[in-house]
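Peer 1: Requesting a structural model of the entry that follows:
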Amino acid sequence: MQTEIPFLFMRGGTSRGPYFNAADLPANRERLAAVLRAVLGSGHPLNIDGIGGSATVTTKVAILSRSEVEGVDVDYFFAQVDPIKPEVDFRPTCGNILSGVGPAAIEMGLVPVNGPQTRLRIRAVNTGALVDAVVQTPEGCVSYDGAYRLDGVPGSSAPVTLSFMGTVGTICGAMLPTGHARDMIEGVEVTLIDVAMPMVIARAADLGLRGDETREEIDENTALLERVEAIRCKAGPMMGLGADVSGSVTPKVGLISAPVAGGSLRARYLTPWACHPTMAVTGGQCLAACAVLPGSVADGLAVVPVKGPAAMQIEHPSGALDVLLDFAVTGDSVDIHAAGLTRTARLLARGGVMVPRGVWAR
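Peer 2: The predicted structure follows:
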């Protein structure tokens, strides 16, 4: 016999994975990691013994529960399951998967529909950030049909609007963990920054790139990935993320260049051992913040507004990510107040996923 766990299988933004009610999973973190590895099939390049999709964007997990925090509707706990190595990282969060949290919470009965549009506040448990979401519920249930098109996703869907608050320094303790807009690591100038996601950001040209490389070109450039990883592993301790980040997906890496399609900045986002096919929501916010930060590595490359709130666009391999950034520049510093984005989500399947009883006999 196996243990059956209720779940929703959803696309959130440009990512995909199972969404669970926390009450249906083990509370013990070690046991939880074992269950999630079994669910996704972690440890095999094809995830052949699970429902993962062989890439970091398709081996993500959302765990939801009613929040006990006043003014918050849903707690969202994120887990990044490694598709290849039998590992689970509970430290980061994911804005794309967060796009599906509102719809999933309604589908699970954790949040009631409250009109043609259901508004709810989400707490990202991993980082403590608060996010206001608006989900389309015109007929008393979640609507997934709409005209909004999201680069990296075929067709169109109903929009899910997100407004992120309190994302500055949530993991590293400060926007600039080293206190500098630029640092030098392995002979490369970088900006070490924590806004929504801790990131190491470098100019693509400083690593011998044009900036318009495809995802496949970057993934096949072994020398580049090794050099980037060496920089990342030295950056981790400098950012207060621990002595050894080689087994963690944070910090992420952004390789930037001047925009070419009318955007604010062009970027390739590494997850961190492969190039993201589009752009992470959290990564987009961090890159937008870097773009408006005086003296950062984006200074002189980015096309940025003088003051916020303002619409910004991060160009990526599949199109662009729009970010409405509320910020204020004072001298050589910047205050980030909030960031708004529009994403989409879709319920793909619902039912019970099976895990061997040897992994968890509930």
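
Peer 1: make it CA atoms for all contacts and neighbour counts henceforth
Peer 2: Noted.

Peer 1: Now do the strands in the stretch 101-250 of the chain.
Peer 2: For the stretch 101-250 of the chain, the strands identified by DSSP state E, counting those that start in this stretch occupy 117-124, 130-136, 159-165, 183-185, 188-195, 197-203, in order along the chain.

Peer 1: so of those, which one's packed in deepest?
Peer 2: strand 197-203 (a mean of 27; mean count of other Cα atoms under 10 Å).

Peer 1: what does that strand rub up against?
Peer 2: Applying Cα atoms under 8 Å, 6 or more residues apart in numbering, the external contacts of strand 197-203 come out as 92-93, 171-172, 188-193, 232, 235, 250-257, 282-283, 286-287, 297-298.

Peer 1: Hmm, Arg362 and Trp31 touching each other?
Peer 2: I think there's a mix-up here, since residue 31 is Arg and not Trp. No - using Cα atoms under 8 Å, Arg31 makes no contact with Arg362, being 10.9 Å away.

Peer 1: neighbour count winner among those two?
Peer 2: Each of Arg31 and Arg362 has its neighbours counted (other Cα atoms under 10 Å); Arg31 has more, 14 against 11.

Peer 1: sec struct for the residue nearest to the more buried one when sequence neighbours are not counted, please.
Peer 2: Closest residue to Arg31 apart from its sequence neighbours, by Cα to Cα, 6 or more residues apart in numbering: Trp360 at 7.4 Å. Assigned by DSSP: H, G, I helix; E, B strand; the rest coil, the conformation of Trp360 is coil.

Peer 1: Next up, the contacts around Asp151.
Peer 2: Counting by Cα under 8 Å, 6+ apart, Asp151 makes contact with 278, 318-321.

Peer 1: Let's compare: structure for the following, please.
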Amino acid sequence: MLLRGGTSKGAYFLAEDLPADPSSRDDLLLRVMGSPDPTQIDGLGGAHPLTSKVAVVGALADPEADVDYLFLQIGVDAAEVSDRQNCGNLLAGVGPFAVERGLLAAGDGRTSVRIRMLNTGDHAIATFPTPGGRVDYTGSAGISGVPGTAAPVVIEFPMGRRPLLPTGKVRDALAGAPVTCVDNGIPTVLIAASALKVTGYEDPGDLEGDPALAGRLREIRLEAGHLMGLGDVEGSTVPKLSLLAAPLHGGAVMTRTFIPVRCHTSIGVLGAASVAAGLRIEGGVGQDVARLPEGHVGRGGAARLRIEHPTGFLDIETSIEYGAEGAAPVVRRTAVVRTARKIFDGTVFPRSTDTAPLPARHSWTDPRTPPLRRR
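Peer 2: Below is the predicted model of the structure:
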């Protein structure tokens, strides 16, 4: 099933319909998406990281969750499949997909699906309309970066298990730039745009085409990877780098986020969650540029912040708390409204294999053999 989840688009599969062996699964998904090829002309991919994504969903017998969700980022012009990050946008489609595939029954009115995110081990609860026990994708909720409106999907993230400040410090210096490293769902490095000699209001394409900026960002990413406990991140899509500037449209901050070398035309859900939490940390780099209502920094209850990005904004509610004097801040709650829409449900015909064949039960090289079919 192909769904738009938030500001991303991806192919959703039941775990049982894919090869159990990760290498065979990844080979199949590369051929399904049409990678490696900058146009992905021979597959489902849309020639951009935001449209070259896969969600693998499976039933789960667990007191804390209903389904498992594994996110896979499929390389566009490289034969790469990465599970080193999560995707909060595709997360918006996991609940509806699980109901559509019969992994759990829908309620009459609204349904909440408890999701375990396998990439990180974190949990989320997605709530969406199901009148008459069927998923309804129509509605009046609009999100920036997506034309039209759709039914709201409310996603709530309970308290995370990892420290909000993975380096143990409010500020670090990486490649000569002051930064704040945060992790509220996805490892993110917050940097004042002015520290990198840009305004933070540039078009994403202009930022991508700046070789000096690209070199500086690469230095920061590599240093941050080690400092945040991620190791060598040369071939990884995390940590994200988010440039911060003063808001232009009444929000809390303007952002330009790199994933990792392409500049996001909007911002990811988990990236925005990390930015929002980071802005509320006393002494963080965000305080130098953000405009927060009084009481939204440091101690306090939940606060809804508007994170501006190249194509609009994302509203996110985040609550952080400080414990005893000198204790690190912790995130108590994060919630966001996204939308999702089913685009098509059917059969995909993977490109024939260029190397070794997949296991005998999956014979894709002969066009007369059965394709990968939906249930």
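
Peer 1: quick one: TM-score?
Peer 2: Scored against TM-score structural alignment, normalised by the length of structure 1, the superposed chains reach a TM-score of 0.93; 350 aligned residues with a Cα RMSD of 1.4 Å.

Peer 1: Distance to Leu8 of structure 1 added to the strands of the stretch 101-250 of structure 1, as CSV?
Peer 2: Conversion of the strands of the stretch 101-250 of structure 1 to CSV gives the following (distance: least, Cα to Cα, whole Å):
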stretch, distance to Leu8 of structure 1
strand 117-124, 18
strand 130-136, 17
strand 159-165, 18
strand 183-185, 43
strand 188-195, 29
strand 197-203, 26
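
Peer 1: Please pull up the equivalent of Gly52 of structure 1 in structure 2.
Peer 2: Under the alignment by TM-score structural alignment, Gly52 of structure 1 pairs with Gly45 in structure 2.

Peer 1: Could you do Arg350 of structure 1 as well?
Peer 2: Using TM-score structural alignment, the partner of Arg350 of structure 1 in structure 2 is Asp345.

Peer 1: Pretty sure that match sits against Phe13.
Peer 2: No - the pair Asp345 of structure 2 and Phe13 fails to qualify as a contact (Cα under 8 Å) at a distance of 10.5 Å.

Peer 1: overlap in contacts of the two?
Peer 2: Contact with both Asp345 of structure 2 and Phe13 is made by residues Met1, according to Cα under 8 Å, 6+ apart.

Peer 1: follow-up on the earlier one: residues near the match of Arg350 of structure 1, how many?
Peer 2: A count of neighbours around Asp345 of structure 2, defined by other Cα under 10 Å, yields 14.

Peer 1: how close does it sit to Ala59 of structure 2?
Peer 2: Separation of Asp345 of structure 2 from Ala59 of structure 2 (Cα to Cα, to the nearest Å) stands at 19 Å.

Peer 1: And for Ala272 of structure 2?
Peer 2: 28 Å.

Peer 1: again, but for Ala126 of structure 2
Peer 2: When Cα to Cα is applied, the distance between Ala126 of structure 2 and Ala59 of structure 2 equals 15 Å.

Peer 1: same deal with Ala175 of structure 2?
Peer 2: Ala175 of structure 2 sits 44 Å away from Ala59 of structure 2, taking Cα to Cα as the criterion.

Peer 1: quick one, helices of the stretch 251-362 of structure 1?
Peer 2: Secondary structure of the stretch 251-362 of structure 1, counting by DSSP state H, counting those that start in this stretch: helices at 281-292.

Peer 1: Thr255 is in contact with Leu241 of structure 2, correct?
Peer 2: No - using Cα under 8 Å, Leu241 of structure 2 is not in contact with Thr255, being 9.8 Å away.

Peer 1: longest strand anywhere in structure 1?
Peer 2: Once structure 1 is assigned using DSSP state E, the strand that runs over the most residues is strand 333-356.

Peer 1: Report the angle between it and strand 130-136.
Peer 2: Counting by axes from the mean of the first three to the mean of the last three Cα atoms, to 10 degrees, strand 333-356 of structure 1 points 70 degrees away from the direction of strand 130-136.

Peer 1: From the contact counts, what lies against strand 333-356 of structure 1?
Peer 2: Of the remaining helices and strands, those touching strand 333-356 of structure 1 by 3 or more Cα pairs under 8 Å, 6 or more residues apart in numbering; DSSP states H and E are strand 2-12, helix 29-40, strand 159-165, helix 281-292, strand 319-330.

Peer 1: could the ones you listed go into a markdown table alongside distance to Gly71 of structure 1?
Peer 2: What follows is these, written out as a markdown table (distance: least, Cα to Cα, whole Å):
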| stretch | distance to Gly71 of structure 1 |
| --- | --- |
| strand 2-12 | 24 |
| helix 29-40 | 27 |
| strand 159-165 | 14 |
| helix 281-292 | 23 |
| strand 319-330 | 22 |
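
Peer 1: And the ones you listed: which comes nearest Ala105 of structure 1?
Peer 2: The closest of those to Ala105 of structure 1 is strand 2-12. By Cα to Cα, the value is 10.1 Å.

Peer 1: Between helix 29-40 and the closest one, find me the angle.
Peer 2: 70 degrees.

Peer 1: For strand 2-12 of structure 1, enumerate the helices and strands it packs against.
Peer 2: Packed against strand 2-12 of structure 1 by the contact rule (3+ Cα pairs under 8 Å, 6+ apart) you find strand 15-21, helix 95-98, strand 333-356.

Peer 1: Of Ala272 and Ala59 of structure 2, which one has the most company?
Peer 2: More crowded of Ala272 of structure 2 and Ala59, by other Cα under 10 Å: Ala272, with 30 against 18.

Peer 1: Could you find the counterpart of that one in structure 1?
Peer 2: Ala272 of structure 2 is assigned Gly284 in structure 1 as its aligned equivalent, the criterion being TM-score structural alignment.

Peer 1: got the contact list for that match?
Peer 2: Taking Cα under 8 Å, 6+ apart, one finds 314, 321, 323 in contact with Gly284 of structure 1.

Peer 1: can you count the residues close to Leu90 of structure 2?
Peer 2: 29.

Peer 1: same check, this time on Arg29 of structure 1
Peer 2: The criterion is other Cα under 10 Å. On that basis, Arg29 of structure 1 has 10 neighbouring residues.
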